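In: Here is my input, please return the structure:
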Amino acid sequence: MATASFRWILQLHRDLHSGPIKLALMQSPSDHVAEKGYSSLLSFTVTDINTTVTKLMALGSQLYGTIKYEIHGKVAAMKCPDGYMLGLYEAA
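Out: I've put the predicted structure just below:
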């Protein structure tokens, strides 16, 4: 997923299917401009955040900060190769 280009998000609606998961993306209003080179954050719940971070880094993503250990679980932010941000969450 990290190596896929998200540039098409700005063009039109897309549905992505992966097993029982359906992810729908569509164009945001033109007045929603990304600041400082960041995009909207896509967040995902994962079963093993450490393994997921390792796999995404192998695909070219960068860990943005560190994995944070909160009372409710672990959270991390990843920056994709084309500048988009992914949020990861693993429940405690």
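In: use CA for all of it now, contacts and neighbours both
Out: Noted.
In: the strands in this structure, which residues?
Out: 14-18, 21-25, 41-45, 62-63, 68-70, 73-79, 85-91 (DSSP state E).
In: Please provide the structure for the following sequence as well, for comparison with the first:
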Amino acid sequence: VGVASSVNLFQNGLGLTVLRHTDDWAELCTSDGPDGSKFRLNLKSVESEAQLSSGYNQMLQFEVEDLDGTVAKCAQLGASLDGPIQYPAHGKVSVMRTDQG
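Out: Alright, predicted model coming up:
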């Protein structure tokens, strides 16, 4: 299983820029943050779950302008909500996942 569908989600659903991409590996980058910082994300295709990751969920957090629109766009690209959208004091929060994690 390659990384193409994950790259598609991060690029077209969340707006990351693809820096490098092969069948089994990709490097993506966020746009400049408010403080000028950038975040790089590397994706690698693997054959099975890492031995020490059983019971561990990897989580990435993104701040977006339009949560409802982003959730809809990511759903069209294969992601699904992992529970309902929540409304804590600091703003709307959603958790999404794909079949690739």
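In: if we can go back for a sec, now for the strands of the first structure, which one comes closest to T52 of the first structure?
Out: Closest to T52 of the first structure of the strands of the first structure, according to Cα to Cα: strand 85-91, at 8.5 Å.
In: List the contacts of the counterpart of Q76 of the second structure in the first structure.
Out: In the first structure, the residue paired with Q76 of the second structure according to TM-score structural alignment is A58. Contacts for A58 of the first structure (Cα atoms under 8 Å, 6 or more residues apart in numbering) come out as none.
In: that older thread, mind giving me TSV with the strands of the first structure and columns for mean neighbour count?
Out: Compiled in TSV, these are given as follows (neighbours: other Cα atoms under 10 Å):
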stretch	mean neighbour count
strand 14-18	10
strand 21-25	11
strand 41-45	13
strand 62-63	18
strand 68-70	12
strand 73-79	20
strand 85-91	19
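In: how about those strands in TSV, adding distance to S5 of the first structure?
Out: Listed next are the strands of the first structure as TSV, based on distance: least, Cα to Cα, whole Å:
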stretch	distance to S5 of the first structure
strand 14-18	13
strand 21-25	13
strand 41-45	14
strand 62-63	15
strand 68-70	27
strand 73-79	12
strand 85-91	12
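In: can you give me the helices for the second structure?
Out: 4-8, 67-76 (DSSP state H).
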